[in-house]
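Novice: coordinates for the following, if possible.
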Amino acid sequence: MTTIVYKIVPTTLWQDARESGEFKGASIDLTDGFIHLSTAQQAKATAALYFRGQQGLLLVAIDAGKLGDRLVFEASRDGALFPHLYGSLDFEAVLWEKPLSVRPDGTHDFPELAA
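Specialist: Below you'll find the predicted structure:
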């Protein structure tokens, strides 16, 4: 069984990364020294806290098993263990990319997420 982790990312940043062949992260990731990811259980809360009302976002599903020991689960918000990727994201680990549409209340519509 594949363990999946998720990244919420602006579409334009993701497209630029695809063109360059490497995703190094968003500005917060670069500042913190790792790429912030979420589990299926964490993704909606992450979107609500950090991306509320933002349009032009993608939800990217990533095969955690393909990230090796660069993926570390570390205590973060409220002590929960969040996946952090140390290093760039290899596109061969990406399972799919889907747009996140914004509802009138500022929350996002999510596809069904696998854990």
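
Novice: only C-alpha atoms for contact and neighbour calcs from this point on.
Specialist: Will do.

Novice: ok, and the closest non-adjacent residue to Thr46?
Specialist: Leaving aside its chain neighbours, Thr46 sits nearest to Ser38 (7.5 Å; criterion: C-alpha to C-alpha, 6 or more residues apart in numbering).

Novice: and that neighbour, how many neighbours?
Specialist: 22 (other C-alpha atoms under 10 Å).

Novice: this one as well, want them side by side:
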Amino acid sequence: MIYHITTRAAWQQQADQAEYEAESLHSEGFIHLSTTGQVAGVLERYYQGVPDLLLLHIDPNKLTHDLRYEAATNNEHFPHLYGALNKDAVVEVEAIRQ
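Specialist: Just a heads-up that it's a prediction; the model follows:
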């Protein structure tokens, strides 16, 4: 399982779409994802004080676009999705309690 953190508003904005496009897909060319062990660190580094977050649980075997594990600035390898996230790969949408 891999994960994507988003706001409830961003997820609901695309509720009627078959695919989800995070802002980073347009600005960086991919959607930022995390492994199980990376989620807490990503929340701490980038989402402090951000309300109403969701954690998308994604089955990587169901993705229809290219998934690559790439080194970040700290040389930790993160999964990046090069294309929109097909929603049938999302197996659970969990509210994040901070």
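
Novice: TM-score for this pair?
Specialist: Once superposed, chain against chain, the TM-score is 0.92 (TM-score structural alignment, normalised by the length of structure 2); 98 aligned residues with a C-alpha RMSD of 1.3 Å.

Novice: before we move on, the earlier item: so who does the equivalent of the residue nearest to Thr46 of structure 1 over in structure 2 touch?
Specialist: Alignment note (TM-score structural alignment): Ser38 of structure 1 maps to Ser34 of structure 2. Contacts for Ser34 of structure 2 (C-alpha atoms under 8 Å, 6 or more residues apart in numbering) come out as 2-4, 42, 78-79.

Novice: strands of structure 2, residue ranges please.
Specialist: Here structure 2 has its strands, by DSSP state E, at 2-7, 19-20, 31-32, 53-58, 66-71, 77-82, 85-86, 90-95.

Novice: which bit of structure 1 covers the fourth one?
Specialist: In this case it means strand 53-58 of structure 2. Under TM-score structural alignment, the match for strand 53-58 of structure 2 is residues 57-62.

Novice: mean deviation of the matching stretch from structure 2?
Specialist: Compared with structure 2 after the fit, stretch 57-62 of structure 1 shows a mean deviation of 0.3 Å (mean C-alpha distance after the TM-score superposition for structure 1).

Novice: which residues touch that stretch?
Specialist: Residues contacting stretch 57-62 of structure 1 (C-alpha under 8 Å, 6+ apart): 4-11, 93-101.
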